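In: could you look at this predicted model? Sequence included:
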Amino acid sequence: MAPPLLALTMGEPGGIAGEITLAAWKMLRDRDEAQFFIIGDPKHLGGKAAIATINSPQEARTVFKSGLPVLEHRLDHEVTIGVADPANAQSVLSSIKKAVDLALTGEVGGIVTNPIQKESLYSQGFAFQGHTDFLADLARKAGYEANPVMMLSAKDLRTVPITVHIALKDVPDALSRALIISQTETTVEGLSRWFGLGRPRVGITGLNPHAGEGGAMGSEEIEFISPAIADLQAKGIDATGPLPADTVFHEEARCQYDVIMCMYHDQALIPVKTLGFHDGVNTTLGLPFVRTSPDHGTALSLAGKGIANPSSLIAAIRQAASMANNDAGAPKVLK
């Protein structure tokens, strides 16, 4: 059986995406874990490696061992390594759109998105907080249900931040019983469909120190976190909490859960990046297709110096391939 075929997006052309994609290809080309191609500009990538320009996704399978397959997608402007150029913003976005189209039509088993420079996109009218919201919007416009949830993973830990890119002072007001329930349900559904976990074990943290200590250090656990957990349990979900965030991530505790739902960004990301800084993976659950990405940015300051670490991208490719192999469901179409 052939390994899953994945589409990689070009990411920010001035960053490290091209060189880490090449390094990932060199690492994986002689293995049967995954086959992939990058949607990019052969002229830009050709200086980095022996590449193989392809005209269709399936051609990647025939050339994968001999050259990095590149599905041609021209850039609008010459690239300066180490510099993010807004003139290429539309090419970057259309590379993502192409990958989503291929995933929704079943021509690839999933997509792996290379890092983008959001500031360059914002200057050209990009109206989304980041990759995840953009991908969800593309799926919805194609008629599919999309309720994206960001899951981070490294080694033996998976975490989900229930609130993401907001100021810490705004977290208590952003949290709610309904949000905790919906994010957890989407996570459980994704782990079941893509990871082969029939009934995932879910740990849910508290917001406050010591999970509020019975209301002595905050009332959010009493007001809506515990009620949300009770609702999830009533629905048959194996949910436990509220758990003190200062103790749940040590080895003996985290091994009891398949995923830990966290109340805010750093509560979820600090343990993952501590355990696996170079090989963490960002996975989006709640989309109608597989999507992973390396858990780092464009690294403009490292670009072109031959020192960029491809480990996170390699881990993202491997995880996307595993998810594609495990796929146990069909995308939900909007009514």
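Out: Yes, it's here. Numbers count the residues shown, from 1 in each chain.
In: going forward, measure contacts and count neighbours with C-alpha atoms only.
Out: Will do.
In: helix, strand or coil for the residue lying farthest from the centre of the chain?
Out: With distances taken from the mean C-alpha point of the chain and given as CA atoms, centre = their mean, the most distant residue is residue 216, at 36.5 Å. Taking DSSP: H, G, I helix; E, B strand; the rest coil as the rule, one finds residue 216 in the coil state.
In: how close does it get to residue 166?
Out: Note on residue 216: its distance to residue 166, by CA to CA, to the nearest Å, is 25 Å.
In: show me the helices in the stretch 1-150 of the chain, by range?
Out: In the stretch 1-150 of the chain, the helices defined using DSSP state H, counting those that start in this stretch lie at 17-28, 42-46, 59-63, 89-104, 118-122, 131-141.
In: those helices into JSON lines, with extra columns for distance to residue 330 and mean neighbour count?
Out: Output for the helices of the stretch 1-150 of the chain, formatted as JSON lines (distance: least, CA to CA, whole Å; neighbours: other CA atoms under 10 Å):
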{"stretch": "helix 17-28", "distance to residue 330": "28", "mean neighbour count": "21"}
{"stretch": "helix 42-46", "distance to residue 330": "34", "mean neighbour count": "17"}
{"stretch": "helix 59-63", "distance to residue 330": "24", "mean neighbour count": "17"}
{"stretch": "helix 89-104", "distance to residue 330": "11", "mean neighbour count": "21"}
{"stretch": "helix 118-122", "distance to residue 330": "31", "mean neighbour count": "18"}
{"stretch": "helix 131-141", "distance to residue 330": "14", "mean neighbour count": "18"}
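In: quick one: closest of those helices to residue 82.
Out: Closest approach to residue 82 among the helices of the stretch 1-150 of the chain (CA to CA): helix 17-28, 11.2 Å.
In: what separates that closest one from the chain centre, distance-wise?
Out: Centroid separation for helix 17-28 versus its chain: 18 Å, with CA atoms, centre = their mean, to the nearest Å.
In: and what of stretch 185-196?
Out: 14 Å.
In: just confirm residue 256 contacts residue 201, I think it does.
Out: Yes: with contact defined as CA atoms under 8 Å, residue 256 counts as touching residue 201 (7.3 Å).
In: of these two, who's got more company?
Out: Between residue 256 and residue 201, counted using other CA atoms under 10 Å, the more crowded position is residue 201 (17 against 13).
In: show me what contacts that one?
Out: Counting by CA atoms under 8 Å, 6 or more residues apart in numbering, residue 201 makes contact with 238, 239, 256, 257, 258, 259.
In: list the ones among these that fall in strands.
Out: Counting by DSSP state E, the contacts of residue 201 place 238, 239, 259 in strands.
In: got the residues you listed as TSV, with neighbour count columns?
Out: Shown next, in TSV, are the ones in strands among the contacts of residue 201 (neighbours: other CA atoms under 10 Å):
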residue	neighbour count
238	16
239	25
259	26
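In: pasting the second one now:
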Amino acid sequence: MNNPVVLITLGDPAGVGPEVIVRSFGTGRLRKLATAVVVGPPEFLTRALQSTAVRLSIEEVDLPREASLVGELGIPVIRSSRRVLPPVQWGRGGKETGRIAAEAIIKATKLVQTGEADALVTGPVCKEVLNLAGYDYPGQTEMLAHLTNAHRFAMMLVGGELRVALVTTHCAISEVASKITKRAVLEKLEVLHQDLKSRFGVDSPRIGVSALNPHAGEGGLFGKEEIEQIQPAIKQAKAKGIEALGPFPADTLFARRAQLKLDAILAMYHDQGLIPLKLTSFGHGVNVTLGLPIIRTSPDHGTAFDIAGQGTADPTSFIEAFKLATFMVRKVKSRSACIS
């Protein structure tokens, strides 16, 4: 099997993205896993080399396949834009840094879609800054879904053996209940089931479904979403051959994961799913977008503007995101080889 080619987007140049990228290259671990190529303005990586004291060089290439010509002490970079860029201060994200981050995402996505690379690892961006730049998405997940014309997708966080997908993501807590519909829950179950099989190598996924309300609604006493929306979605998923279990009270589901032999958990909203995951995997969790026609992962942290430029940003989560992307590529290629 050929070595996977994985593209890395710069992220917001005012944040820690450039620093975690060069520090990740500095460990030597990326090269052992795949051919890694950064997409973004090279000058921000050069600045990150200075702040982190990583002794590598920036080598500009035009296409991912040219990265094989770059030596072990070089970081291959594809320039995402030819326009003249204004100065960017560490820790000060704004309209221009949002545009720079978005240009890298768009360029890298096209390269993966056209088969020039196998997967995409995105650097951290600031959602507010992306919106200031005119990219009106709740986050990179939705932006990538739009760019790849994916209509059924889901966000999943991975930390060690724990995998948690979400029905709702970045919305106000006051809006969550209205978004928990039979259709939404069933769609996420279908996407999760399919990607666990095709990209994680789980032949018969067991998915634990969380309730929305305390005590799973207590028979409707604390809310009827379980009875009217979640249970019917699970029943319909089972009819389609998906082994979905629940809904379970959220306060016990995660503790029972091993006992129930679950391959993944479907949580109803952002903090319900991510608090348990970050308690056990803070600093090395990975964000995965399910349902896209391309493989995409990202580190489970933001731009950290407050420490940008200090050379102290931890690359662990980024390295784990890169590692998981290569794992998924190999699973997909192995599955394709078996089918053919």
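Out: Structure received. These numbers come from a predicted model, not from an experiment.
In: superposed, how do the two chains score by TM?
Out: TM-score for the superposed chains, counting by TM-score structural alignment, normalised by the length of the first structure: 0.92, backed by 326 aligned residues with a CA RMSD of 1.9 Å.
In: now for the residue farthest from the centre of the first structure: what does it line up with in the second structure?
Out: Using TM-score structural alignment, the equivalent of residue 216 of the first structure in the second structure is residue 221.
In: spit out the contact partners of the aligned partner of residue 92 of the second structure in the first structure.
Out: Using TM-score structural alignment, the partner of residue 92 of the second structure in the first structure is residue 83. For residue 83 of the first structure, the contact set (CA under 8 Å, 6+ apart) comprises 14, 15, 300.
In: which parts of the stretch 151-300 of the first structure are strands?
Out: 157-161, 201-205, 238-243, 259-262, 281-285, 291-294 (DSSP state E, counting those that start in this stretch).
In: so which of these gets nearest residue 78 of the first structure?
Out: Among those, the nearest to residue 78 of the first structure by CA to CA is strand 291-294 (25.2 Å).
In: before we move on, back to that, could the strands of the stretch 151-300 of the first structure go into JSON lines alongside distance to residue 122 of the first structure?
Out: Listed next are these as JSON lines, based on distance: least, CA to CA, whole Å:
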{"stretch": "strand 157-161", "distance to residue 122 of the first structure": "24"}
{"stretch": "strand 201-205", "distance to residue 122 of the first structure": "34"}
{"stretch": "strand 238-243", "distance to residue 122 of the first structure": "38"}
{"stretch": "strand 259-262", "distance to residue 122 of the first structure": "29"}
{"stretch": "strand 281-285", "distance to residue 122 of the first structure": "22"}
{"stretch": "strand 291-294", "distance to residue 122 of the first structure": "20"}
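In: out of the ones you listed, which gets nearest to residue 149 of the first structure?
Out: Proximity to residue 149 of the first structure (CA to CA) singles out strand 281-285 among these, at 5.1 Å.
In: now the closest one: which residue numbers in the second structure?
Out: Against the second structure, strand 281-285 of the first structure falls on residues 286-290 (TM-score structural alignment).
In: mean per-residue distance, that stretch to the first structure?
Out: With mean CA distance after the TM-score superposition for the first structure, stretch 286-290 of the second structure departs from the first structure by a mean of 0.4 Å once superposed.
In: check the offset of that stretch from the chain's centre.
Out: Using CA atoms, centre = their mean, the offset of stretch 286-290 of the second structure from its chain centre is 3 Å.
In: just stretch 305-320 of the first structure next, same as before
Out: Using CA atoms, centre = their mean, the offset of stretch 305-320 of the first structure from its chain centre is 13 Å.
In: residue range in the second structure corresponding to that stretch, please.
Out: The aligned range for stretch 305-320 of the first structure is 310-325, by TM-score structural alignment.
In: and that stretch, what's buried?
Out: By neighbour count on 16 or more other CA atoms under 10 Å, the buried set for stretch 310-325 of the second structure is 311, 313-325.
In: any residues touching the lengthiest helix in the first structure, and which ones?
Out: Longest helix in the first structure, counting residues (DSSP state H): helix 177-195. For helix 177-195 of the first structure, the surrounding residues in contact (CA under 8 Å, 6+ apart) are 147-149, 162, 197-200, 224-225, 227-229, 231-232, 237, 261, 285-286, 322-324, 326-329.
In: which of the residues you listed fall within helices?
Out: Checked against DSSP H, the contacts of helix 177-195 of the first structure include these in helices: 227, 228, 229, 231, 232, 322, 323, 324, 326.
In: chain neighbours aside, what residue packs nearest to residue 316 of the second structure?
Out: Nearest non-adjacent residue to residue 316 of the second structure, counting by CA to CA, 6 or more residues apart in numbering: residue 284, 5.6 Å away.
In: doesn't residue 323 make contact with that neighbour?
Out: No: using CA under 8 Å, residue 284 of the second structure is not in contact with residue 323; the gap is 11.2 Å.
In: which residues touch the counterpart of residue 149 of the first structure in the second structure?
Out: Matched to the second structure by TM-score structural alignment, residue 149 of the first structure sits across from residue 154. The contact partners of residue 154 of the second structure, by CA under 8 Å, 6+ apart, come to 165, 166, 167, 188, 191, 192, 289, 290, 291.
In: burial count for the last one?
Out: For residue 291 of the second structure, the tally of surrounding residues (other CA under 10 Å) stands at 21.
In: picking that back up, of the contacts of helix 177-195 of the first structure, grab the buried ones for ChimeraX.
Out: A single ChimeraX command selects the buried members of the contacts of helix 177-195 of the first structure (16+ other CA under 10 Å):
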select :147,148,149,162,200,224,225,227,228,229,232,237,261,285,286,322,323,324,326,327
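In: I'd like to know how far residue 271 of the first structure sits from residue 201 of the first structure.
Out: Residue 271 of the first structure is 18 Å from residue 201 of the first structure, by CA to CA.
In: from residue 324 of the second structure, how far out is residue 183 of the second structure?
Out: Residue 183 of the second structure is 29 Å from residue 324 of the second structure, by CA to CA.
In: should've said residue 237 of the second structure
Out: Relative to residue 324 of the second structure, residue 237 of the second structure is positioned 27 Å away (CA to CA).
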